[in-house]
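# Have a look; sequence and predicted model below, questions after that.
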Amino acid sequence: MLQGWLASLLLVLVVSFSQPVHASKEMTQQEVERWLQSQVVLQKVDDFLLLVEQDDTDGLKFALNRLALPQQEVARFLLLKHIEDNERILSPKMAIFVQGQKSLPPTYTMLERGDGYEFSIPAFNYPAISARLIKRWNSDQKTLEFILQAESEQLVLRDWLSEGSDYERKIREDLLVKEFDSLSPKANAFISQQLTDTNITEWLPSTRVLVRMAQVNEDAALYDLLWKMRADYHSQVELERLASLSSPFAQQQIMAAARNPSLKRQAITELAQITPLPNEVKTFLVTRMTKVEDASFVASQLAQNGHGGWVRDVLSTNSQVKASLVLQALSN
C-alpha cells in the first residue's frame, strides 16, 4: 500500500516538473504587425501614458494586468517603447515599475529566419526595452549626483576618479568628459583649481579628462599639465584640434606642447603648416633651428610648406642658426 502511494506521488512529481513553467505561443510576423497597429491597444497605451505622467504605478499595474493576452504584452511593449523613444525621465517609482517588466517572461514568440538559420525571438520584447531604460536611468542618476556634488563644491576629483573598480572609474571619466561643459562657472572653477592650484606630484587624471577640461576652459595651466604627461592618442588628437583653430591661444599651446619630446615633431609639423607664419611662431621656429637636434627637421618642414624663402632669409640674418644642417635640409 505504501509502495503504491509512493509510486503515485513520484509520478505526480515527475509530471509536474516535466511541465514547462512558461509555455510560449508562436505568432507570424503579420500577426505581430497587426497587433502593434491595433487601435484598441494603442488607445489603451495612451491611457497608460496618463498614468505614467501621474506617477501612478499601482494604477498602471492594475490596468495592465486587467488586459487579456496578447493585448497585455503588446501594451507593455508599446508603453515602454514610447517611454524609450521619447526619452521620458523616470521617477524612482516609475523606474521600479520599469525594472519589474524585465522579469516578466514574454508569452509570444515569432521565428527569426536568415541564411541557414532559424530561431525564436520574443514577439513583443518588452524585457529588452526595460533593461535599456534602467541602464539609462542609472546613468541619469550618476549624472545628477556628479552635478550636485560639483555644484555644492563637495566633489574631490582625485577620490572621485580613483575609487572603485576599473569599470566604475571608466564610467566616471565618461561622465566628466560628457558633462564638464554643463557645470556652472563656480563648479567648473572648483574642480579645475583642484589641479591647477596645488602641487601635484603623485596623481593626475587621465589625458582624456585633462584634455576635456582644458578644452572647455581654454586654460593654459591645464594645458601645461597635459603637455607634461606622457603623450598618447588623446593628447595627439588635441594637438590636431588646436592646429585647426588658427587662434593665437591655440598656437601658443602647440608651441608649449613641443616641450614634450613625444609631441615635439607633431607640434613643429603643425606650426610649419601655418600660412602666413605669425611673428611669435617665427620666433619659436628660429629658436628651434639654433638647436642641433631640431634644426634639420624644422627647416625641412618649413620648406615642405612653402616657407623655404623665409628660412634662407633667416640664415642670412641669424648667425646662431645651425646653417649647415638647415642648408642640407633645404637641398633635400
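Yep, that arrived. Because the structure is predicted, anything quoted here is derived from the model rather than measured.

# rest of the way, CA atoms for contacts and neighbours
OK.

# now the helices for the stretch 101-250 of the chain?
Here the stretch 101-250 of the chain has its helices, by DSSP state H, counting those that start in this stretch, at 126-151, 157-162, 166-179, 185-196, 207-217, 220-228, 233-245, 248-257.

# I'd like these as TSV, with distance to Val286 and mean neighbour count appended.
Below are the helices of the stretch 101-250 of the chain laid out as TSV (distance: least, C-alpha to C-alpha, whole Å; neighbours: other C-alpha atoms under 10 Å):
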stretch	distance to Val286	mean neighbour count
helix 126-151	45	17
helix 157-162	40	15
helix 166-179	37	15
helix 185-196	31	17
helix 207-217	28	19
helix 220-228	21	18
helix 233-245	19	16
helix 248-257	12	19
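
# among those helices, which is nearest Thr109?
Ranking those by proximity to Thr109 (C-alpha to C-alpha) places helix 126-151 first, at 12.1 Å.

# what's that closest one packed up against?
Judged by 3 or more C-alpha pairs under 8 Å, 6 or more residues apart in numbering; DSSP states H and E, helix 126-151 is in contact with helix 71-85, helix 92-101, helix 185-196.

# Could I get the buried residue list for the second one?
What that stands for is helix 92-101. Met94, Ala95, Phe97, Val98, Gln99, Gln101 (16 or more other C-alpha atoms under 10 Å).

# How far does that helix sit from its chain's centre?
Between the centre of helix 92-101 and the centre of its chain there are 25 Å (C-alpha atoms, centre = their mean, to the nearest Å).

# what packs against it?
Partner elements for helix 92-101 (3+ C-alpha pairs under 8 Å, 6+ apart): helix 57-66, helix 126-151.

# Comparison target, given below:
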Amino acid sequence: MLRRWCALSLLIASVLQPVSALEVTEAKIQHVQTMPQFVAHIETLKPYYDHSDFQSLEILLDQLPALTQEVARSQLIQYASEVRQFNSARIAWLTIQAERQSPFTITEQGDGYTVQRMAFFYSNQANGLLREWKKELISQHATVQLEQGQLTLSEWLKGDLEQQQKRSQVIVRAIPQLSDSAIDVLVEQFHSDPQLIWLPDNSILAALAAYSDDSKLYDLLWRRRTDQYSLAEIQRLSSTPASDFVVSQLIAATSNPSLKEPAYRALTSFNPLPEMAKSFLQIQLGDQIERSLITPYLMKQGHDHWLQQLLAISTDPDLIAHIKEILPTGQIPPITHK
C-alpha cells in the first residue's frame, strides 16, 4: 500500500504546476480533490482511521506532496465528523489536527483590496469535534449520576447563564435514555426543591413532563414564563391522540395568558372534537373576549358544524349573534330563538 501511495504522490506532483511558497488557489485545491486517482486512494486511508491506526496513517500522509496531504487531512477530518465515534486514539489524533496550522493560504483580490486567508480550515473542524466529544462525556457522566440517584439538578445547574443552558440541554438529551426510576427521581426533585423555580428556561421541565405525564409538572410548566419549550410542548400535545389527559393539559394551559391562543388552537385542532374539549370550549364561548379568540380557530379547523349545533341549542343571544355573524349564510339554520 505504501508503494501505491508513493506512485500516487509522484503522479499528483507531476500534474501540479509549481506554485509560490505557501500560496495556492481554489482551482488547484479543487483539481487535487477531483483527480480520479486521489478520489480512489483517499478511500484506502479511511480504514486506518476506522481501526485507529494513526501511526500508519501518518506515514501514508507524509508520502504525499504538501498540498495533497493538506487536502487528504481535510477530507479525513470530514470523514471523522461523519463517523462521530470517538476513542482515546482518535481524540489524540484529532487534538494534533486541531493544533496543526496549514501552511497554505489563498489570496483574494477585489475592487481595490487584497485579502489573504487560510486555504484549509480542518483545524477548526477538528476543534468542533473535540467540543462535541467533551459534551458527550459530560452527558454520559450526568446520565450515570442520574441513574444512580446522585445528581441534584439545582446544584449541577449552578453557574452563569451560558453554563446553565448548556447543562440543561445535557439533561434534556439524557431524559429519553433514563429508566423509569431515574425519571421518578427527577420528577420528585421538581416537586420538592424550590431552587428549581429559577431554571433559566423550560427545556428540562417540558421534556420531563412529556416523559412522565406528571400533572403537577405540567401545572408548573403552564404557570412559568412562556418560552419556546412550553410552546413546543403544546404543539407536541396537539399531535398526540386526544386522550382526557392531553385535553386536560391543554385546557389548563389556557389559564396562562401567553399560552391561551396556542392552547385554543391546539384544542380545536382535534377532529372530531373530544367531548371534554367541547364542554370547555362551550363554556368559554359564553365570554365575549374568549369567543373572539376561539371561533376563528373553530372555523379554520372545520368545526363549523359544531357551531351550527351550538346555534340550535344556545340561549345566549350574544353567542347566537356572533355565530350567525361568522357562519356563511347558507350554513345558518332557520331557527327562531325566543
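Yep, that arrived. This is a predicted model, so every value here is computed, not measured.

# Any idea what the TM-score is?
Here the TM-score for the pair of chains, by TM-score structural alignment, normalised by the length of structure 1, is 0.72; 297 aligned residues with a C-alpha RMSD of 3.5 Å.

# For Pro92 of structure 1, what is the corresponding residue in structure 2?
Under the alignment by TM-score structural alignment, Pro92 of structure 1 pairs with Ser88 in structure 2.

# brain fart, Asp166 of structure 1
Counting by TM-score structural alignment, Asp166 of structure 1 corresponds to Leu161 in structure 2.

# What of Lys142 of structure 1?
In structure 2, Lys142 of structure 1 lines up with Ile138, judged by TM-score structural alignment.

# if we can go back for a sec, tell me which of the helices and strands packed on helix 126-151 of structure 1 lies nearest to Ala123 of structure 1.
Proximity to Ala123 of structure 1 (C-alpha to C-alpha) singles out helix 71-85 among these, at 8.7 Å.

# Just the buried residues of that closest one, please?
For helix 71-85 of structure 1, by 16+ other C-alpha under 10 Å, it's 71-81, 83-84.

# Could you figure out how far it is turned away from helix 126-151?
Helix 71-85 of structure 1 runs at 30 degrees relative to helix 126-151, counting by axes from the mean of the first three to the mean of the last three C-alpha atoms, to 10 degrees.

# Tell me the helices and strands packed up against helix 71-85 of structure 1.
Counting contacts by 3+ C-alpha pairs under 8 Å, 6+ apart, helix 71-85 of structure 1 packs against helix 29-36, helix 39-53, helix 57-66, helix 126-151.

# Leu11 of structure 1: which of the ones you listed is closest?
helix 57-66 (34.3 Å).

# Superpose on structure 2 and give me the mean offset of that closest one.
Helix 57-66 of structure 1: mean distance to aligned residues in structure 2 after superposition is 5.6 Å, counting by mean C-alpha distance after the TM-score superposition for structure 1.

# mind checking how far that helix is from the chain centre?
Relative to the chain's own centre, helix 57-66 of structure 1 is displaced by 36 Å; criterion: C-alpha atoms, centre = their mean.

# Quick check: chain neighbours aside, which residue is closest to the equivalent of Ser152 of structure 1 over in structure 2?
If you follow Ser152 of structure 1 across to structure 2 using TM-score structural alignment, you land on Gln148. Excluding the flanking residues, the one nearest Gln148 of structure 2 by C-alpha to C-alpha, 6 or more residues apart in numbering is Ala182, at 7.7 Å.

# how close does that neighbour sit to Tyr211 of structure 2?
According to C-alpha to C-alpha, to the nearest Å, Ala182 of structure 2 and Tyr211 of structure 2 sit 11 Å apart.

# and what of Gly110 of structure 2?
Look at Gly110 of structure 2 and Tyr211 of structure 2: by C-alpha to C-alpha, they are 56 Å apart.

# and what of Glu233 of structure 2?
Distance from Glu233 of structure 2 to Tyr211 of structure 2, counting by C-alpha to C-alpha: 11 Å.

# and what of Leu199 of structure 2?
19 Å.

# Same question for Val187 of structure 2.
10 Å.

# and what of Gln195 of structure 2?
Taken as C-alpha to C-alpha, the span from Gln195 of structure 2 to Tyr211 of structure 2 is 22 Å.
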